[in-house]
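[1] Provide a 3D model corresponding to the input given below.
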Amino acid sequence: MSESASNGALVERLARRRTRILPVLGLFMIIQQSAYFAHGDGSRLVDQVRISAWVVTSAMILLVLTTGGFWLRSHEVRAMLDDEGTRANRAAALSLGFLCAMLTAMILFVLQRVWAFTAGEAIHLIVTAGVFSALIRFSILERRALG
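    Just a heads-up that it's a prediction; the model follows:
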């Protein structure tokens, strides 16, 4: 089997794995979000660890969404994984994520009159809404593309 055919099989396997893993990451992010609101004010060390984990998870998901991930794979494999359809799906997903983040910010702006929340809580909600919606949309589009 040629290297190109071998890479093609690897790309197919990695693309399918990506569509299975992304929703799990989204679920993990939502669970972290609920833990943030259910526990403490962030003054304890365990709260700081939980908040740091949320920041790292959000940043990693955002990096995967914007770059395609698979940084440890060869350039050829990354290029094959980042084909025109995937780039279009990523753009559509990031567009939806931006829209959800802006809508969440506007809703929070209105709700600040009746619901007391901190800037940190608002940031958590805005970032989570944007990243989570982009992640799920990208996953759905990629799964549909793979059939």
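
[2] going forward, measure contacts and count neighbours with C-alpha atoms only.
    Will do.

[3] Arg73 is in what secondary structure piece?
    Arg73 is located outside every helix and strand, with elements delineated by DSSP states H and E.

[4] Tell me, how many residues neighbour it?
    When neighbours are defined as other C-alpha atoms under 10 Å, Arg73 has 10 of them.

[5] I have a second one here; can you model it like the first so I can compare?
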Amino acid sequence: MTKGNADIAERAAWGRARAATVMALVFVAAQAGSFRDELPLNRPETLHLSAWIVWAIALLFFLAWGGGLLRGARMRAVLNDETTIDHRRRAMALGFWGALGTAFAVYVLSFFDTITVREGVRLVITFAIALALLRFGTLERRALKDG
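    Have a look, this model is predicted:
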């Protein structure tokens, strides 16, 4: 790989690390005010829920492939080295544990307040994705700083 390509790959890796953190924070912040939507759903609520679904799927794709689907095979190989694969695995593991912890918290909360299935599922998915993105971004930035 030429020095120019290495610089491009490093900039892309830094961008990916920063994007993971920012996306996690924005994702959670955007969801904060949207819980407790009452049925029947009106047009703005339906649009908001649809956007949440699309955003959640896009963030899962980002976590799974690191944003490299649109890059060439050689660049993807550089961006998805063994360290990044390990970071992604560790981030997904934290997301799993975060999902279990959030599900448990929702279960406990249901004894004290009415919580719909839809609200519970959105909480679990939102926090699982956010934790995984934050962990991935943190691990990637630390590795790039040290390396």
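
[6] the strands in the first structure, which residues?
    With DSSP state E, there are no strands along the first structure.

[7] in the first structure, which spans are helices?
    Secondary structure of the first structure (DSSP state H): helices located at 3-38, 45-67, 75-81, 84-111, 119-146.

[8] Buried deepest among the ones you listed, which one?
    helix 119-146 (a mean of 19; mean count of other C-alpha atoms under 10 Å).

[9] so where is it in the second structure?
    Under TM-score structural alignment, the match for helix 119-146 of the first structure in the second structure covers residues 117-144.

[10] so what's Ile125 of the second structure closest to, chain neighbours aside?
    In space, and not counting its chain neighbours, Ile125 of the second structure is closest to Ala99: 6.8 Å by C-alpha to C-alpha, 6 or more residues apart in numbering.

[11] Show me what the one you found aligns to in the first structure.
    Using TM-score structural alignment, Ala99 of the second structure pairs with Ala101 in the first structure.

[12] which residues does that match contact?
    126-130 (C-alpha atoms under 8 Å, 6 or more residues apart in numbering).

[13] which of those show up in the second structure as well?
    Retained in the second structure by both residues aligned by TM-score structural alignment, their matches' C-alpha atoms under 8 Å are the following of the contacts of Ala101 of the first structure: 126-127, 129-130.

[14] Same list (the residues you listed) but as a markdown table, adding distance to Leu62 of the first structure.
    Supplementary listing: these in a markdown table, determined by distance: C-alpha to C-alpha, whole Å:
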| residue | distance to Leu62 of the first structure |
| --- | --- |
| Ile126 | 14 |
| Val127 | 10 |
| Ala129 | 12 |
| Gly130 | 10 |
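
[15] Phe28 of the first structure: which of those residues is nearest?
    Ala129 (13.5 Å; C-alpha to C-alpha).

[16] Can you tell me how far that closest one is from Arg13 of the first structure?
    Going from Ala129 of the first structure to Arg13 of the first structure by C-alpha to C-alpha, to the nearest Å gives 29 Å.

[17] repeat for Phe138 of the first structure
    Distance from Phe138 of the first structure to Arg13 of the first structure, by C-alpha to C-alpha: 17 Å.

[18] what does Val127 of the first structure give?
    Taken as C-alpha to C-alpha, the span from Val127 of the first structure to Arg13 of the first structure is 30 Å.

[19] Just give me the match in the first structure for Arg90 of the second structure.
    So, by TM-score structural alignment, Arg90 of the second structure is matched to Ala92.

[20] who touches its match in this structure?
    137-138.

[21] Kindly report the same for the one 10 residues further on.
    The neighbours of Met102 of the first structure, taking C-alpha under 8 Å, 6+ apart as the test, are Ile126.

[22] what residue of the first structure takes the place of Phe61 of the second structure?
    In the first structure, Phe61 of the second structure lands on Leu63 (TM-score structural alignment).

[23] Kindly provide the distance from its match to Val56 of the first structure.
    Leu63 of the first structure is 10 Å from Val56 of the first structure, by C-alpha to C-alpha.

[24] next one: Ala105 of the first structure
    21 Å.

[25] and if you look at Gly42 of the first structure?
    16 Å.

[26] Skip the chain neighbours and tell me the closest residue to Arg78 of the first structure.
    Closest to Arg78 of the first structure by C-alpha to C-alpha, 6+ apart is Phe70, at 6.5 Å.
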